[in-house]
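Enquirer: 3D model of this:
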Amino acid sequence: MEEKCPICHQISEKVKSITVKHLVSDNFLGEIVNEETYYLCMNENCDVVYYNLNNESILDKKKVKVPIWFKGDANPKYICYCNKVTEEQIINAVINQGAKNINDINKLTGAMKNGKCMLNNPLGKCCGPIVLQTIKRALQTNN
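Expert: A predicted model of the protein is given here:
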């Protein structure tokens, strides 16, 4: 069963509480329940970032420490949170420096080095697929 955001009713992604705890502003740590399953609302126009299954805790963009890359107003738009590499840096590496794959991006931007994705990425997992999507989009734009 797909979980949907209690506010916008769009599909969400499951995230571990350790990720939520690491990214929520200190003032709101008390709202995080250990071992509770959390979800990240994937709607770019919704202010909700995380919520739990019981809908007892809804954490919006104002309650997290980092901008969420796919949310419409994210600034900067980090793709690799561990190394603070932005969408703009990846696109620049493809268009202006000839990057064509993850290895090139890694060498040119430092993305995906020294990763602690479970703690730093809002999804709590490797940014590799998002780096690949960004490379493909930049390559299509450049052709």
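Enquirer: only C-alpha atoms from now on, for both contacts and neighbour counts.
Expert: OK.
Enquirer: next up, the contacts around the residue nearest to residue 64 when sequence neighbours are not counted.
Expert: Of all residues not flanking residue 64 in the chain, residue 24 sits nearest, at 4.2 Å (C-alpha to C-alpha, 6 or more residues apart in numbering). Shown in contact with residue 24 (C-alpha atoms under 8 Å, 6 or more residues apart in numbering): 63, 64, 65.
Enquirer: residue closest to the middle of the chain?
Expert: residue 122 (4.1 Å; C-alpha atoms, centre = their mean).
Enquirer: one more, for comparison:
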Amino acid sequence: MDSCCQTSIENPTTTNLCPVCKQKGKSVQLITLKAMLKPAALERIQPELTYVFCGNSSCDVVYFSSVQTFSKDMVKVTVFQKDDAVDVPVCYCFGWTRERLMQADLKSQHPIDHIRDQVQANRCGCDVNNPQGACCLGNVTAFIRSYHILK
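Expert: Predicted coordinates for the structure are as follows:
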């Protein structure tokens, strides 16, 4: 299955530590930044650089390179890792917010199976819909597990 949700080899970067929080980030494709950044921020991208996603919830930085950063206010959507509101998407492609995942759990629905079916049907677009530029299934699974622990 050739899709955006396949694991890919990360491009090496000068550093993958966020310059603000010093947490290790994950490389993202340029297409992700092009899809996610607001126009004013998009005009500042340096395409020859490698960009990294910072998933630290307490850090304002979403993307960084060796010479620049892009913060939450420069991104078109609310970033799951940066905002704990219930209406924030956990799965950006298929509209699974924290609230919808909690409701599905109460109704004994299976959102992970739904998302997997969509991925297998080659319908996901995580590289352009998800700010982290990667498959959301890990986030969905982690959220469901944490929800069960908190319940």
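Enquirer: before we move on, the earlier item: how far away is the alignment partner in the second structure of the residue nearest to residue 64 of the first structure from residue 44 of the second structure?
Expert: Under the alignment (TM-score structural alignment), residue 24 of the first structure maps onto residue 37 of the second structure. For residue 37 of the second structure, the distance to residue 44 of the second structure equals 10 Å [C-alpha to C-alpha, to the nearest Å].
Enquirer: what of residue 33 of the second structure?
Expert: From residue 33 of the second structure to residue 44 of the second structure the distance is 11 Å (C-alpha to C-alpha).
Enquirer: what about the two, which has more around it?
Expert: residue 33 (25 against 12; other C-alpha atoms under 10 Å).
Enquirer: for the longest helix anywhere in the first structure, buried residues please.
Expert: What stands out as the longest helix in the first structure, according to DSSP state H, is helix 128-142. The neighbour-count check on helix 128-142 of the first structure (16 or more other C-alpha atoms under 10 Å) flags 131, 132, 134, 135, 136, 138, 139 as buried.
Enquirer: quick one on the thing from earlier: looking at the contacts of residue 24 of the first structure, spot the one nearest residue 15 of the first structure.
Expert: Nearest to residue 15 of the first structure, judged by C-alpha to C-alpha, of the contacts of residue 24 of the first structure is residue 64 at 14.3 Å.
Enquirer: so where do the helices sit in the second structure?
Expert: So, for the second structure - with DSSP H - the helices run 30-36, 39-42, 98-106, 111-120, 126-129, 137-150.
Enquirer: how close does the nearest residue to residue 114 of the first structure once chain neighbours are set aside get to residue 28 of the first structure?
Expert: Distances taken as C-alpha to C-alpha, 6+ apart put residue 82 closest to residue 114 of the first structure, at 7.2 Å, once the chain neighbours are dropped. Distance, residue 82 of the first structure to residue 28 of the first structure, using C-alpha to C-alpha: 22 Å.
Enquirer: settle it for me: which of those two has more neighbours?
Expert: Counted by other C-alpha under 10 Å, residue 82 of the first structure and residue 28 do not tie: residue 82 has more neighbours, with 21 against 12.
Enquirer: check the spacing between that one and residue 63 of the first structure real quick.
Expert: 20 Å.
Enquirer: try residue 116 of the first structure
Expert: In terms of C-alpha to C-alpha, residue 116 of the first structure sits 21 Å off from residue 63 of the first structure.
Enquirer: okay, these two: which has more neighbours?
Expert: residue 63 (18 against 15).
Enquirer: what residue in the second structure is paired with the more buried one?
Expert: Per TM-score structural alignment, residue 63 of the first structure is aligned with residue 74.
Enquirer: residue farthest from the centroid of the second structure?
Expert: Largest centroid distance in the second structure under C-alpha atoms, centre = their mean is residue 107 at 26.3 Å.
Enquirer: which position in the first structure pairs with it?
Expert: By TM-score structural alignment, residue 107 of the second structure lines up with residue 97.
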